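>>> below is the sequence, then the predicted model.
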Amino acid sequence: LRLCVSGGAALPVEVMRRFEEKFGKPIYEGDGPTECSPVTCVNPINGKIKPGTVGLPVPRVEMKIMDEKGQELPPGEVGEIAVRGPNVMKGYWNLPDETRAVFRGKWFLTGDLGTRDEEGYFSIVDRKKDLLIVNGMNVYPRMIEEVLYRHEAVKEAAVVGEASALHGEIPIAYVALAEGSKATARDIRRWCCEHLGRHEAPKKIFIVPELPKNAAGKIVKRQLRKDGEIERGIDQSE
């Protein structure tokens, strides 16, 4: 085993740590949507690896963090990751409206919220569509998942939102436990409350045998949302 690269979905820092501890090899995390052919950035193979980041733009590709008005944000501020380069698609086939919606000039809007640090490394905070608004405050499910993965009993975790008349939305966590673990939902919630703000800690935690995944191995959050709606008796016919 000479080289390990991760992409396609955010790699929790704790999972990276466990892998490197077991196999003795670093993981080079990168990212890029299908519309960008599909790599935009990666931690440099012969350079500095920053766990929790997706690295630096690959050659001939430009990236920046944009606000809602299309203005570039300074290092450390959260905004949408935009990409420009020869790898970016020309558009969606026969879908001109959808194409216009994801471009600002020649910059492609990835739908990922992220930051750039002073050294130019990019980090993905979450998918823009997954952002939760709890009591008027932004809550990023991925940040909650990072905390969940640090619990020794957690094998896999995913956080989604549930509508709340009182709070607007509340975070809900689905957790698959490590083999042999006897941790309870109460144990996991206590851990979250110790490491997260009150508005961030999941209000409900469901222990499940495994999390739904697609053919590429990505956790399918839309299935978790659908399962939650069925459980709450929300009509699925539409």
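Great, that's in hand.
>>> okay, CA-based contacts and neighbour counts for the rest of this
Noted.
>>> the closest residue to Arg104 other than its chain neighbours and Asp126, how far apart?
The shortest distance from Arg104 to any non-neighbouring residue, by Cα to Cα, 6 or more residues apart in numbering, is to Gly70 (7.2 Å). From Gly70 across to Asp126, the span is 19 Å (Cα to Cα, to the nearest Å).
>>> try this one next to it:
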Amino acid sequence: WKIKQNFWDIIKKFGVTYVEAVPSILVALLHVRYDENDYTGIKKLKFIGCGSAPLQIELQNKIYQKFGLKVANLYGLSETGPTHVDYPLDQDWVPGSIGKPLDVNQVHIIDEKGNMLGEDQIGEIIIKGENVFIGYHNNQEIYNQVVLNGFFHTGDLGYKNKDGVFYFTGRKKDLIIKGGVNISPDEIDEIIFKLDEVKEAITIGTEDEYLGEKIITYIVLKDGKKLDGEKVKDFCKKFLSKEKIPDAIEFIESLPKGPSGKVIRREMKN
């Protein structure tokens, strides 16, 4: 993206109060060598909104630590538009969630059989409301598969806590099923991103004759940093159960991204 070198100059010049970005843009902000004077003293920019791809809590924390700016986790789909509000200026706000549903939306978490799940149980997010779409163009069959009893089945996984705050944990289609255990690649990426040497990371499942799938994590290192796969695995063991530890770690120069800067996970599978 062309404005990264003068990003903060633009914020100051035009008195920008709000910015939306994808996670890879925030990663870039962390690694462009700005002078501290470039971003200190910015008063009008209240917070940053981030959407289009999973937002790691560690990334939210790093942006706040470096720039003093909180990052809202924006959730919504093409079929719904925004459905939740994560508002960092609330007094009791903490990073990590997608917030509470809009008043216009009913949102539930269900299991594979369509049963409602309780607090802190991970399942599929389903959404109903006047902002939910009414059909796919010339494809009623697909629409009937994803909209049941008025609820759009998002294909997203998440849970809600006792306060009605929702959390996104990953996409159903991205789940890795290793030895019969469902594993969210985003959970692994979140841990690996804690390593200081890591600029970006993405985890995928690949076919395995014995286990069904095995776990491969691709890592882009920060400039001038070194890291080996065993150190990554040892670090993961502090936070993840045995079956979630990557089977292989590969270091690459960059991750494939679309025009918006969103990482294209499916290309890694190819």
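Yes, it's here. What you are looking at is a predicted structure, and each value in this text was computed from that prediction instead of being measured.
>>> just give the TM-score of the two.
Once superposed, the chains reach a TM-score of 0.91 (TM-score structural alignment, normalised by the length of the first structure), with 225 aligned residues with a Cα RMSD of 1.2 Å.
>>> the second structure: which residue goes with the residue nearest to Arg104 of the first structure?
Here Gly70 of the first structure is matched to Gly114 in the second structure, going by TM-score structural alignment.
>>> near that match, how many other residues are there?
11 (other Cα atoms under 10 Å).
>>> repeat for the one 3 residues further on
For Leu117 of the second structure, the neighbour count with other Cα under 10 Å is 16.
>>> for it, give its distance to Gly123 of the second structure.
7 Å.
>>> also Glu243 of the second structure?
In terms of Cα to Cα, Glu243 of the second structure sits 20 Å off from Gly123 of the second structure.
>>> out of those two, which sits in the more crowded spot?
For Glu243 of the second structure versus Gly123, neighbours defined as other Cα under 10 Å are more numerous around Gly123 (25 against 15).
>>> what's the match for that one in the first structure?
Checking with TM-score structural alignment, Gly123 of the second structure has Gly79 as its match.
>>> surely that match and Leu113 touch.
Yes. Contact criterion Cα atoms under 8 Å: Gly79 of the first structure and Leu113 qualify, at 5.3 Å.
>>> can you tell me the SS state at the aligned partner of Ile205 of the first structure in the second structure?
Using TM-score structural alignment as the criterion, Ile205 of the first structure maps onto Ile249 of the second structure. Secondary structure, DSSP: H, G, I helix; E, B strand; the rest coil: Ile249 of the second structure is strand.
>>> where exactly do the helices run in the first structure?
For the first structure, the helices defined by DSSP state H cover 13-23, 96-101, 141-149, 185-195, 221-231.
>>> between these, which one is nearest to Val58 of the first structure?
When the helices of the first structure are compared by Cα to Cα, helix 13-23 sits nearest Val58 of the first structure, at 21.6 Å.
>>> list residues touching both of Leu117 and Gly123 of the second structure?
Common neighbours of Leu117 of the second structure and Gly123, counting by Cα atoms under 8 Å, 6 or more residues apart in numbering, are Ile109, Ile110, Asp111.
>>> next, count neighbours for the second one.
By other Cα under 10 Å, the residues close to Ile110 of the second structure number 21.
>>> try the first one
Other residues near Ile109 of the second structure come to 25 when the count uses other Cα under 10 Å.
>>> again with Arg18 of the first structure
11.
>>> ok, Gly180 of the first structure next?
With other Cα under 10 Å as criterion, Gly180 of the first structure counts 7.
>>> the one 10 residues further on now?
When counting by other Cα under 10 Å, one arrives at 13 neighbours for Arg190 of the first structure.
>>> show me what it aligns to in the second structure.
That one, Arg190 of the first structure, aligns with Asp234 by TM-score structural alignment.
>>> now swap in Val102 of the first structure and tell me
In the second structure, Val102 of the first structure lands on Val146 (TM-score structural alignment).
>>> that match contacts Tyr136, doesn't it?
No. Checked against Cα under 8 Å, the pair Val146 of the second structure and Tyr136 is beyond contact range at 10.5 Å.
>>> can you pick out the residue with more neighbours from these two?
Per other Cα under 10 Å, whichever of Val146 of the second structure and Tyr136 has more neighbours is Val146, with 15 against 12.
>>> what's near enough to touch the closest residue in space to that one that isn't next to it in sequence?
Among residues not flanking Val146 of the second structure along the chain, His153 sits closest, at 5.2 Å (Cα to Cα, 6+ apart). Neighbouring residues of His153 of the second structure by Cα under 8 Å, 6+ apart: Glu124, Ile125, Ile126, Ile127, Val146, Val147.
>>> quick one: the first one from Glu250 of the second structure, how far?
From Glu124 of the second structure across to Glu250 of the second structure, the span is 31 Å (Cα to Cα).
>>> follow-up on the earlier one: roughly how far does the match of Gly123 of the second structure sit from Pro51 of the first structure?
20 Å.
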